[in-house]
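Chemist: sequence and predicted structure below; questions after.
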Amino acid sequence: MMESFFGPWDLGRLFGDTFNIYFKNFLRFIAIAAMATIILTALALPFFYMFGLQELMDEINVYNTSTVTDIDPLIQALRDFFANSALIAYGLFFIVAYLVGYSLIKAALAHGTAQHFFRPQIDPWTAYGSAWKRIFRYILVNLLIGLAVGALAITLVGIPIAIWLGVRWVFVGHAVLFEDARIGAAFSRSSQLINNNWWRALGYGLLFGLITSVINSAISMIPLVGYPIGIILTTPITIIGLTLFYFSLRVENEGYSTHRMKSDLDAWDEGKKPVYTANPTQRNTGLYGNRFDEQESAFCSKCGASRTPDSNFCIRCGKPFDENNTPPDTSDKPENNNADDNNNEGPFIR
């Protein structure tokens, strides 16, 4: 197992570790992104060479680059293009294929990011195999987000709400993948993680979006192959950064550890719900100094979610803690743990 820092990440460290992980596993991340992208690109070719999309685009360019005012020929060309029943059937097939393919890419890249902390090299085939096990719920939650945010963004008044919800739901997919959360629970889980971190999440998203947009814009100028190459090169950057931020918020809020992430990953690989087991040597340190041993009822007995010592109910399923299922009592510990913190190296993987 390689030595790697494991959260929480501030902006500088998140940015640096994203590219560090990306370049350390460059060919394997590219392989994950390329597998489905190449297939989707091949599936898009019939639109140009069988259904006349290229001719239609050329017709549109004529009107964009000339002073021709008679648009009747263009309207007729559009009618002829969309009147093709074979085109409609193939278009519906392609939409489904695109949703599945691009979702597989994102889910497999998230799995590969987690693999980095446990394996000398990430395995693209394992990443795709595990991604497939939760892909349909992952697609469904992303469709729901797209429909809700898209519907709100249609109106000027709805745009701020769409942005607010889009950021608040950014980890819905990760909750499905890493925690096997059901649809409603995944939305609640993402909202809980983003709570008090909304502006931070927006800023991180804008930064990574700007970087990938610049790269994509430059590469897309290459004729024919520019767009798929841009997708292959930049999608891993976005997913790695987003996944590290997801891990970071769990470290900050819940004392999330590599031991628990390994449980998440193993359960994902096996198609099961994560079940956290006690690790006698692991101590969790929250961002604000809350500490507890994983042996001492650090997880909800109902859903397996991690807990903080000062909570009296499960943040995921709402189960109250009773006397036999409570976090350890830290009342006898001094409030100032600075001396102890100075000797703590932080949550590193050794």
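Modeler: Thanks, I have the structure now.
Chemist: switch to C-alpha atoms for all contacts and neighbour counts from now on
Modeler: Noted.
Chemist: how about Pro120, secondary structure?
Modeler: The three-state assignment at Pro120 reads coil, by DSSP: H, G, I helix; E, B strand; the rest coil.
Chemist: OK, contacts around Met50?
Modeler: The contact partners of Met50, by CA atoms under 8 Å, 6 or more residues apart in numbering, come to none.
Chemist: my guess is Ile194 meets Ala201, correct?
Modeler: Yes: the pair Ile194 / Ala201 is scored as a contact, 7.3 Å apart, by CA atoms under 8 Å.
Chemist: common neighbours of those two, please.
Modeler: Val167.
Chemist: buried stuff in the helix or strand harbouring Trp199?
Modeler: Secondary structure from DSSP states H and E places Trp199 in helix 198-219. Of all the residues in helix 198-219, those buried under the rule 16 or more other CA atoms under 10 Å are 198, 201-202, 204-205, 208, 212, 216, 219.
Chemist: next one: stretch 14-27
Modeler: So stretch 14-27, judged by 16+ other CA under 10 Å, has buried residues 14-15, 17-19, 21-22, 25.
Chemist: now, which of the residues you listed lie within helices?
Modeler: Counting by DSSP state H, the part of those found in helices is 14-15, 17-19, 21-22.
Chemist: where along the protein do the helices fall?
Modeler: So, for the chain - with DSSP H - the helices run 11-24, 26-49, 53-64, 72-82, 85-115, 124-133, 135-153, 158-168, 172-179, 183-194, 198-219, 226-254, 258-270, 338-342.
Chemist: please state the offset of the third one from the chain centre?
Modeler: Its chain's C-alpha centre lies 37 Å from the corresponding centre of helix 53-64 when counted by CA atoms, centre = their mean, to the nearest Å.
Chemist: how much does it deviate in direction from helix 26-49?
Modeler: Helix 53-64 and helix 26-49 meet at an angle of 80 degrees, taking axes from the mean of the first three to the mean of the last three CA atoms, to 10 degrees as the criterion.
Chemist: here's the one I want to compare it with:
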Amino acid sequence: MNERNDLVQSDNDETTSTPLQPMSFVDILDGMFSLYRSHWTLFLGITVVYFILVYVMDMIALFMLVNAAPSTTIIVGLLAALGSYVVIFWVVAGLVYASAHVYLNRDLTSQAALQQGWRRFWSYIGSTTLWLLVVCALFVTVIGIPFSIYFGVRWGLYGLPVMFEGTTARNALRRSTELVKGTWWRVFGIMLAIFLISIMIQFIFQTSFLLLAQVSGTEETSLWQTFRRLFFPAMHEIEWRSYAIQRFVIIGIAALTMPLNAIGSALLYFDLRIRKEAFDIEMQVTE
């Protein structure tokens, strides 16, 4: 029980004005946008780190591709990819941590969220790796796809226990199982909706940029080729300045939409805790 109570902060002079109550499907989706809108400076202050670092690494890899020997290019490309994944996991961990504090109406800075994300980085990486290994291993067998989806949802809330309950990677999966148990279909529906909304918003922004580039561009290409170059850009097919601008836009759009999944997961996590563990009463007693 001590692990679960780690979410309650020691500074009891802070109170929570956000109503702690069970949320419906619509409440969670609406709350996802409401919290993002009311705390956009906090979330964008976190994702700007992703935008800057990943774009810089992308441009370094681009420079090496244009000017360096092929063997060097491969090494730099691998290092850039590794560095990008490190930044992504770090920033997502910070977003998850920030989302819980925002829901509980607690003051937090972007810097503090990123610092906590770095402190819990290896535990977060560990739980993500375990989740990916099982889900992907089952998925590639084809016959195991239903089981892949089942465990993907069952363990899908691992980030919150890692970041706020201080659990280990393995215990985070077990903790997620406890919360999802008995409500799998509901959790699946909410997770799917959050994922689709995030993807659709990202797709709309990217497609808008695509159409603008298609209308204003001087190069004659089919719409299909332009789509492919937008979502799967290849340096040898387009001029390097166009590639740099394209990556700037794509990474920027990804940075804008990243907080949605973290906020939605946090709301779902608290909803399950309130329903199953009376977390709202626990908070009132603690305060």
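Modeler: Nice, thanks for sending it over. Keep in mind it's a predicted model, so treat the numbers as computed, not measured.
Chemist: quick one on the thing from earlier: please identify the most buried of the helices of structure 1.
Modeler: helix 172-179 (a mean of 24; mean count of other CA atoms under 10 Å).
Chemist: that one corresponds to what range in structure 2?
Modeler: Mapped onto structure 2 using TM-score structural alignment, helix 172-179 of structure 1 covers residues 158-165.
Chemist: try stretch 87-101 of structure 1
Modeler: Going by TM-score structural alignment: stretch 87-101 of structure 1 matches residues 73-87.
Chemist: mean distance, the matching stretch to its aligned residues in structure 1?
Modeler: Compared with structure 1 after the fit, stretch 73-87 of structure 2 shows a mean deviation of 2.4 Å (mean CA distance after the TM-score superposition for structure 1).
Chemist: what's stretch 22-40 of structure 2 aligned against in structure 1?
Modeler: Mapping stretch 22-40 of structure 2 onto structure 1 (TM-score structural alignment) gives residues 8-26.
Chemist: centre of the chain to that stretch, how far?
Modeler: 15 Å.
Chemist: now do it: everything it contacts.
Modeler: 29, 113, 116, 121-122, 204, 236-237, 240-241, 244-245, 247-249, 251-252, 287.
Chemist: let's see that with 7 Å instead.
Modeler: Stretch 8-26 of structure 1 is touched from outside by 237, 240-241, 244, 248, 251-252, with contacts defined as CA atoms under 7 Å, 6 or more residues apart in numbering.
Chemist: and stretch 114-121 of structure 2, by the same measure?
Modeler: Looking at stretch 114-121 of structure 2 with CA under 7 Å, 6+ apart, the contacting residues turn out to be 46, 90-91, 93-94, 163.
Chemist: apply 8 Å and report the result again.
Modeler: Counting by CA under 8 Å, 6+ apart, 46, 89-95, 97, 162-163 sit against stretch 114-121 of structure 2.
Chemist: what's it aligned against in structure 1?
Modeler: Stretch 114-121 of structure 2 lines up with residues 128-135 of structure 1 when matched by TM-score structural alignment.
Chemist: ok, so of the buried residues of stretch 14-27 of structure 1, who is nearest Leu78 of structure 1?
Modeler: Tyr22 (43.0 Å; CA to CA).
Chemist: okay, and the helix holding Trp199 of structure 1 goes to which residues in structure 2?
Modeler: Going by TM-score structural alignment, helix 198-219 of structure 1 sits over residues 184-205 in structure 2.
Chemist: what's the average distance for the matching stretch when superposed on structure 1?
Modeler: Counting by mean CA distance after the TM-score superposition for structure 1, stretch 184-205 of structure 2 comes out at 1.2 Å.
Chemist: quick one on the thing from earlier: from the contacts of stretch 114-121 of structure 2, which two are the most distant?
Modeler: Ile46 and Val162 (18.6 Å).
Chemist: quick revisit: now the ones in helices among the buried residues of stretch 14-27 of structure 1 in JSON lines, with distance to Leu265 of structure 1?
Modeler: Supplementary listing: these in JSON lines, determined by distance: CA to CA, whole Å:
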{"residue": "Leu14", "distance to Leu265 of structure 1": "21"}
{"residue": "Phe15", "distance to Leu265 of structure 1": "23"}
{"residue": "Asp17", "distance to Leu265 of structure 1": "20"}
{"residue": "Thr18", "distance to Leu265 of structure 1": "19"}
{"residue": "Phe19", "distance to Leu265 of structure 1": "22"}
{"residue": "Ile21", "distance to Leu265 of structure 1": "18"}
{"residue": "Tyr22", "distance to Leu265 of structure 1": "19"}
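Chemist: gap between Phe187 of structure 1 and Ala175 of structure 1?
Modeler: 8 Å (CA to CA, to the nearest Å).
Chemist: tell me, how many residues neighbour Arg116 of structure 1?
Modeler: Slight slip there: residue 116 of structure 1 is His, not Arg. 19 (other CA atoms under 10 Å).
Chemist: look up the closest residue to the aligned partner of it in structure 2, ignoring the ones flanking it.
Modeler: Residue pairing (TM-score structural alignment): His116 of structure 1 is matched to Val102 of structure 2. Distance criterion CA to CA, 6 or more residues apart in numbering; nearest residue to Val102 of structure 2, sequence neighbours excluded, is Leu35 at 7.2 Å.
Chemist: how far away is the one you found from Leu267 of structure 2?
Modeler: For Leu35 of structure 2, the distance to Leu267 of structure 2 (CA to CA) stands at 10 Å.
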